[in-house]
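Trainee: next one to model:
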Amino acid sequence: MSAPHIPDLPDPWLRRFRPRPEAKVRLVCFPHAGGSATYYHALAQSPALMPTAEVLAVQYPGRQDRRKEQLMDSVPELADRITASLTPYDDRPLALFGHSMGAVLAFEVAQRLRERSENQPHWLFVSGRRAPSRFRRGTVHLLGDAELVDELRRVGGTDPRFLNDEELLAEIIPVVRNDYRATEEYRWSPSSPLRCPVTALAGDRDTQAPPDDVAAWRQHTDGPFDLKVFSGGHFYLDAHRQGVTDVVSEALVRIAGRREPVRGTAQ
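Mentor: As a prediction, the model looks like this:
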């Protein structure tokens, strides 16, 4: 549950596990429901991103070193706070990567960055999440504790040791329930499409985010669009870390090699 080391950034919302002052691009990563910034620790250390990108990981309130802070169950409010925290770091091209709940937040932050600057963001990666236009009512946050734990076992992504430890469960359950409430009560407000490229990633057996629903992200950008489907369920990326890293790295190299973000019609 503890972070690998003390983060070097003063902002509580962001973690930087490996500073790369020479990097031309910053990749901002958004965790899933119940997740923390350390989920992206391995990605931040990946040789595939050297020296192109520096990874910043978002740390939501209520977990790890922020565990004593009040939880936030509003996607728009979270997006507002995260966008403000990114202000000192938008001196370089920003790319955003989010998985599940993180994909929704990355999308909302991308919209706010676009309103603030025509040159940001330069790329959006959305993983394991149906497009905002594919609304489906969710009730997981209303489940009892035992049923919620069963759901966590079913979708994966949580260390089974945590789910078998009553003391750890007492910390995990309120955080997970809060995050599910945030995503299940989120409603997309139709707006003009993004202008940056969007890459959507999905597991072919993900019942929460079937590939057809993930493909609908195409409607949310006027820029190039690509869909990558991997074998697996909701946390397919745990088994395909290198494949996902390669997809991201290829895009970041493209960003680093140009001065202006890609624009154009969806493909």
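
Trainee: please count neighbours and contacts with C-alpha atoms only from this point.
Mentor: Will do.

Trainee: in the chain, which spans are strands?
Mentor: When assigned using DSSP state E, the strands of the chain occupy the ranges 14-15, 25-30, 53-58, 94-99, 123-127, 198-203, 225-230.

Trainee: as CSV, the ones you listed with distance to residue 165 and mean neighbour count would be great.
Mentor: As requested, those are exported to CSV (distance: least, CA to CA, whole Å; neighbours: other CA atoms under 10 Å):
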stretch, distance to residue 165, mean neighbour count
strand 14-15, 27, 24
strand 25-30, 26, 26
strand 53-58, 26, 26
strand 94-99, 25, 26
strand 123-127, 29, 27
strand 198-203, 29, 26
strand 225-230, 32, 18
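
Trainee: out of the ones you listed, nearest to residue 261?
Mentor: Nearest to residue 261, of all the strands of the chain, is strand 123-127, at 8.0 Å by CA to CA.

Trainee: can you list the helices and strands that the closest one packs against?
Mentor: strand 94-99, helix 101-116, strand 198-203 (3 or more CA pairs under 8 Å, 6 or more residues apart in numbering; DSSP states H and E).

Trainee: circling back to that earlier point, can you list the strands of the chain in TSV and add distance to residue 45?
Mentor: TSV is the format used below for the strands of the chain (distance: least, CA to CA, whole Å):
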stretch	distance to residue 45
strand 14-15	13
strand 25-30	12
strand 53-58	9
strand 94-99	16
strand 123-127	19
strand 198-203	21
strand 225-230	22
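
Trainee: want to put them side by side, so please do this one too:
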Amino acid sequence: MTRTDDDRLWLRRFDEAPQPAARLVCLPHAGGSASYFRGVSRALAPRIEVLAVQAPGRQDRRREPCVESIPDLADAVAARLLDRADTPIALFGHSMGALVAFEIARRLTAIGVRPLALFVSGRRAPFTHRAEETHLLDDDALLDHLRSLDGTDGRILSDPDMVSAILPVTRADYRAIGAYRYLPGPPLTMPIHVHLGDADPHVTVAEAEQWRQHTTDEFAVHVYPGGHFYLEEHSARLIRSLDAVIVGQTHTGRAESSTTSPVAPR
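Mentor: Here you go, the predicted structure:
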């Protein structure tokens, strides 16, 4: 299948990886963009090719309307991964991205493409539900919320032009999170590794442990010092963990069984 300009618009590659052992698809937090994963790409290339998802509404896609739901976003990304299934795929998502990565894993598995592993960060298990109404905050309160998470450069949140660019997409992403409802289905058949900060106000270690119910394969929880954006300070440790799991899966022969002949999603 020919890779189109549309595919490249959605899936950004920052570093060359001519013959990667695996591909790691990275999905950002609410309001986040593909560029958040430049460091991950640089650290893992060329052995592992990082594809970072750039959804509509942000940066060079800012004139496009945001995708309105988690399932719709998962559908769009999963469809664009099919012609990359010639190489084993792993998925990483932080916060909102964790939900999207989970739903992508379900979609790929359903059409015969089993990811090597699912890495989720800073998010409760999908089947747990808690009312989330961050998208209803006014602009000042939403900015205060973003400052409290300490994941956005303070200089950006102090620049009126930048604020006017990021608030609409952030609000749209939070609306999608608030509307998300888990639909029961069979557990995944790949390893799930959960990463979180020990002071994250949005997920406790006990809640992270509940991801165990979403897989029949190996499961682990990795706890770091820090809050929701623990990965800013502990990126090297996180990347080493991702690398070890992905390489371990390819070396144990899981790569050969992770892909079958994919069929187009219905």
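
Trainee: mind putting the helices and strands packed on strand 123-127 of the first structure into CSV with distance to residue 143 of the first structure?
Mentor: Below are those laid out as CSV (distance: least, CA to CA, whole Å):
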stretch, distance to residue 143 of the first structure
strand 94-99, 22
helix 101-116, 18
strand 198-203, 25
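
Trainee: for the second structure, longest helix please?
Mentor: In the second structure, with assignment by DSSP state H, the single longest helix is helix 160-179.

Trainee: ok, residues contacting it?
Mentor: 30-32, 57-58, 62, 66, 68-70, 96, 131-135, 139, 142, 156-157 (CA atoms under 8 Å, 6 or more residues apart in numbering).

Trainee: can you give me the buried ones in that helix?
Mentor: For helix 160-179 of the second structure, burial by neighbour count (16 or more other CA atoms under 10 Å) applies to 166-178.

Trainee: which bit of the first structure covers that helix?
Mentor: Under TM-score structural alignment, helix 160-179 of the second structure corresponds to residues 166-185 of the first structure.

Trainee: the equivalent of residue 239 of the first structure over in the second structure - how many residues pack around it?
Mentor: Alignment note (TM-score structural alignment): residue 239 of the first structure maps to residue 233 of the second structure. Using other CA atoms under 10 Å, residue 233 of the second structure has 12 other residues around it.

Trainee: count of neighbours near residue 68 of the first structure?
Mentor: Neighbour count of residue 68 of the first structure, defined by other CA under 10 Å: 10.

Trainee: quick check, it in contact with residue 62.
Mentor: Yes. Residue 68 of the first structure is in contact with residue 62 according to CA atoms under 8 Å; the separation is 5.9 Å.

Trainee: what touches both of those two?
Mentor: By CA under 8 Å, 6+ apart, residue 68 of the first structure and residue 62 have no common neighbours.

Trainee: list the contacts of residue 31 of the first structure.
Mentor: By CA under 8 Å, 6+ apart, residue 31 of the first structure lies in contact with 37, 39-40, 57-59, 98-102.

Trainee: closest to residue 198 of the first structure among those residues?
Mentor: residue 98 (11.6 Å).

Trainee: distance of the closest one from residue 127 of the first structure?
Mentor: From residue 98 of the first structure across to residue 127 of the first structure, the span is 6 Å (CA to CA, to the nearest Å).

Trainee: then residue 211 of the first structure?
Mentor: For residue 211 of the first structure relative to residue 127 of the first structure (CA to CA), the value is 10 Å.

Trainee: stretch 47-56 of the second structure corresponds to what range in the first structure?
Mentor: With TM-score structural alignment as the criterion, stretch 47-56 of the second structure aligns to 52-61.

Trainee: what's the match for residue 133 of the first structure in the second structure?
Mentor: Under the alignment (TM-score structural alignment), residue 133 of the first structure pairs with residue 127 of the second structure.

Trainee: is its match in contact with residue 187, as I believe?
Mentor: No. With contact defined as CA under 8 Å, residue 127 of the second structure does not reach residue 187; the gap is 11.3 Å.

Trainee: test my guess that residue 115 of the second structure contacts residue 106.
Mentor: No. Between residue 115 of the second structure and residue 106 there is no contact under CA under 8 Å: 9.4 Å.

Trainee: for those two, indicate the residue with more neighbours.
Mentor: Legend: neighbour count by other CA under 10 Å for residue 115 of the second structure and residue 106, higher for residue 115 (28 against 21).

Trainee: so what does the more buried one match up with in the first structure?
Mentor: Residue 115 of the second structure maps onto residue 121 in the first structure, by TM-score structural alignment.

Trainee: could you measure that match against residue 58 of the first structure, distance?
Mentor: Per CA to CA, residue 121 of the first structure is found 16 Å from residue 58 of the first structure.

Trainee: what is the neighbour count of the residue nearest to residue 52 of the first structure when sequence neighbours are not counted?
Mentor: Computed as CA to CA, 6 or more residues apart in numbering, the closest residue to residue 52 of the first structure that is not its neighbour in sequence is residue 23, at 4.9 Å. Burial of residue 23 of the first structure is recorded as 16 neighbouring residues (other CA under 10 Å).
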